[in-house]
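>>> got a predicted structure plus its sequence, pasted below:
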Amino acid sequence: MRHLVVAAVGIMLVSGCQRFVVRTESRVAMAGPLDTRVTAEMPPVNPHAGPVKPVVVQAGAGRVAIVDVDGLVLNAPFVGPLSVGENPVALFREKLDAIEGDRCVRAVVLRVHSPGGGVAACTAMRRDLERFKERTKLPVVASLLDVAAGGAYYVASAADVVVAEPAAVTGGLGVILNLFNLQDLMAQFNVIPQPIKAGELVDIGSSARPLKEAEKQMLQAMADEFHKQILADVARSRPRIDPARAFDGRIMTGRQAVDAGLADRVGDLDDALQVAAGISQPGGAAPRPEVVLYRRANDPARTVYAVTPNVPLQGAGLLPNLPGLDRTKLPTFLSVWQPELTMEKLGGK
């Protein structure tokens, strides 16, 4: 019996004690019947490939560092094949620390392409950014790309200048806790919960039963508290903001964000880089800046738009991906534009 082992570099054939490797980019054709066993090996990218280091993606004068905020923001490692397996909150802090130690950096551009994420995770990132600005005195410009909503905008609002793409989707300054009542669904499969609990409210938010009114009021009070803190911080950073338009959780375009005070001007990432260069070099038109991203050795970057592959593949389970069905590590309070209830799976949850 021959075995086929499909690896990242090609195909290895094993026959008895002999083996040979066929390297191919597509397919292997063999004459005659072949009894095989195929194994796919797709290990995640090694997240321990040394510290982040500056990678020049644009030549110029005067270094501007890009710090990217991409994808769903959760204070947890993203795991699985094709993922770097990193914690977005920890990686954000590491990049800020690296920039602080790089004396060549004259300004920072926060490149935001994220719907937001956990309230606690986004709060930690905003606090890190505020303390970084206080220590370094470096100008920070936020560039809002395709989606910069919820907690992602909350982080970006701490920048000195906010530049929004015309077609950006931003805003979404709300707090949500997605809870589901699966009692009837469980009953169809004869799944009857029998909890043993000490503490009447220890199972608050359980999918196995409906929320009681008192429990709903408790959770609503928590969401309101988190929301008030987000709004207070954003209003402090963005004094021109229109609370009536910005604080009810609505989303808006880049141009609408400028009108509502969430952004200062409309422009793309190149515009944001030029604004950052101009702030760092006042007194005339700033030259095209040198731009760097901070990446690990196994995570290449060649343009200012380079994104780290941090979305894991999801395995095919026995049960369908229904909202609330797989909630071992979520719920959590989210500040996120989340029209698709199952998007939490993007975080490897």
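Happy to help now that I have it. Residues are numbered from 1 along each chain as shown.
>>> use CA for all of it now, contacts and neighbours both
Fine.
>>> correct me if wrong: Thr332 contacts Val175.
No. When contacts are counted by CA atoms under 8 Å, Thr332 is not listed as touching Val175 (10.2 Å).
>>> neighbour count winner among the two?
Summary of the neighbour comparison: Thr332 and Val175, criterion other CA atoms under 10 Å, with Val175 having more neighbours (27 against 16).
>>> from Ala156, how far out is the more buried one?
Distance of Val175 to Ala156, computed by CA to CA, to the nearest Å: 17 Å.
>>> again with Leu173
Distance from Leu173 to Ala156, counting by CA to CA: 12 Å.
>>> pick out whichever of the two has more residues nearby.
The neighbour count for Leu173 versus Ala156, taken as other CA under 10 Å, is higher for Ala156 (31 against 25).
>>> okay, one more to line up with it:
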Amino acid sequence: MDNQEKDNSQHPTDSAHWERSVLEKLAFAALDEQKATRRWGIFFKSLMFAYILVLLGVAVYPKLKLDKNSSGEHTAVINLVGMIAEGKDANAADLIESLRNAVKDEHTKGIIIHANSPGGSPVQSAYVYDEIRKIKKEHPQLPIYAVVSDVCASGCYYIASATDKIFVNPASLIGSIGVLMDGFGFVDAMKNLGVERRLLTAGAHKAMLDPFSPPKEDETAYMKELLGQVHQQFISAVKLGRGNRLKETPDMFSGLVWTGEAGVKNGIADDFSDDDKVARDIIGAEKRVDFTQQEALIDKLAGKLGASFEHALSNVLQTPSLR
């Protein structure tokens, strides 16, 4: 057999070996690609999982946001914004914790309470008022100022009156030193609809001011006396906080509000300024750091549900309010 015949006889085997080699390479390449795809898939899933964990952590425990940029002397700012009530953004627990955190920070040179609130719960307001008075007694060298933007009325003014000074804009609204209790009466509407009220109580005044029953003179007088007591507590707190700066007039504690300009004249405010100027020119620490306590998202959602129930209940029970 010559060389040409030998080559022809070996060709089928070599061809089969080459094809098998190519198939093996393709198979291994496919496996490698699948492995790489799985690795990248695991990587991106892990990254997404970590991202979700961080978001949940921040939502549930906002204190994980540790960067307050509080190095060096600064002015601590605490926002008192919105209705003052438990479960609201402006509530005593968060405001008090904000104040305490600001005081604990060794770089805090002064505190600004940025006020923009129509008021709210007298109890919540009193808690914050007492905390400010306590801080002033324990840290007399640390100034605490209230800076009013649009409005600081009723419960908000209750709190502001505890600070060292109150700064306003000439167009701010400030004051409303009074107490109210509101509700509705449906007696005539029920008569027109032919609805009979059936109410059973144990205790002569258990259904006091029931909106579906006619008002009773003795119960109305009692509630007015109760409101008068809360009002007197409010007045006493303002007088204690403001001292001889108040230029008392017959209508000062009547529930009226004044512009910032009039407020400076009658002594319920001290001067005109804003956050930036108070921090820079009065406290002497231009850098401002926000110490406002942020409520956890889950707690906030729960609070919203609770607040909705409380609001509906207060309309029936007619809870006193500084607003």
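Sure, I can see it. Every value quoted in this text rests on a predicted model; they were computed, and no experiment measured them.
>>> quick TM-score on the pair, please.
The TM-score (TM-score structural alignment, normalised by the length of structure 2) is 0.70; 255 aligned residues with a CA RMSD of 3.1 Å.
>>> hang on, Phe180 of structure 1 in a helix?
No. Counting by DSSP: H, G, I helix; E, B strand; the rest coil, Phe180 of structure 1 is located in no helix; its state is coil.
>>> show me the contacts for the alignment partner in structure 2 of it.
Residue pairing (TM-score structural alignment): Phe180 of structure 1 is matched to Phe184 of structure 2. Remark: with contacts taken as CA atoms under 8 Å, 6 or more residues apart in numbering, Phe184 of structure 2 is in contact with Pro211, Asn315.
>>> for His311 of structure 2, see how far away Phe184 of structure 2 is.
When CA to CA is applied, the distance between Phe184 of structure 2 and His311 of structure 2 equals 14 Å.
>>> Asp150 of structure 2 too?
Taken as CA to CA, the spacing of Asp150 of structure 2 relative to His311 of structure 2 amounts to 25 Å.
>>> can you give me the helices in the stretch 101-250 of structure 1?
For the stretch 101-250 of structure 1, the helices defined by DSSP state H, counting those that start in this stretch cover 119-136, 151-156, 183-188, 213-237, 243-246.
>>> of all those, which one is nearest Thr308 of structure 1?
With CA to CA as the measure, helix 151-156 is the member of the helices of the stretch 101-250 of structure 1 nearest Thr308 of structure 1 (16.9 Å).
>>> mean shift between that closest one and structure 2?
Once the two structures are superposed, the average separation between helix 151-156 of structure 1 and the matching residues of structure 2 is 0.6 Å (mean CA distance after the TM-score superposition for structure 1).
>>> which bit of structure 2 covers that helix?
For helix 151-156 of structure 1, the aligned range in structure 2 is residues 155-160, judged by TM-score structural alignment.
>>> onto which residues of structure 1 does stretch 30-41 of structure 2 map?
The alignment of stretch 30-41 of structure 2 onto structure 1 (TM-score structural alignment) finds no residues at all.
>>> which one in structure 2 is aligned with Val266 of structure 1?
The criterion is TM-score structural alignment: under it, Val266 of structure 1 has Phe272 as its aligned partner in structure 2.
>>> what's near enough to touch that match?
Contact analysis of Phe272 of structure 2 by CA under 8 Å, 6+ apart lists Phe167, Val168, Asn169, Pro170, Gly260.
>>> distance check, the residue nearest to Arg240 of structure 1 when sequence neighbours are not counted against Asp270 of structure 1.
Closest residue in space to Arg240 of structure 1, ignoring its immediate chain neighbours: Gly261 at 5.1 Å, by CA to CA, 6 or more residues apart in numbering. In this view, Gly261 of structure 1 and Asp270 of structure 1 are 21 Å apart by CA to CA.
>>> what number of residues lie near the residue nearest to Arg242 of structure 2 when sequence neighbours are not counted?
Using CA to CA, 6+ apart and skipping residues adjacent in sequence, the residue nearest Arg242 of structure 2 is Ser161, 6.0 Å away. A total of 26 residues lie near Ser161 of structure 2 under the criterion other CA under 10 Å.
>>> Leu4 of structure 1 now?
Counted with other CA under 10 Å, the burial measure for Leu4 of structure 1 works out to 18 neighbours.
>>> quick check: it touching Thr39?
Yes. Using CA under 8 Å, Leu4 of structure 1 is in contact with Thr39, at 7.0 Å.
>>> rewinding a little: and Gly261 and Asp270 of structure 1? which has more neighbours close in?
Gly261 (20 against 13).
>>> who's in contact with that one?
Contact criterion CA under 8 Å, 6+ apart gives Arg238, Pro239, Arg240, Ile241, Asp242 as the residues in contact with Gly261 of structure 1.
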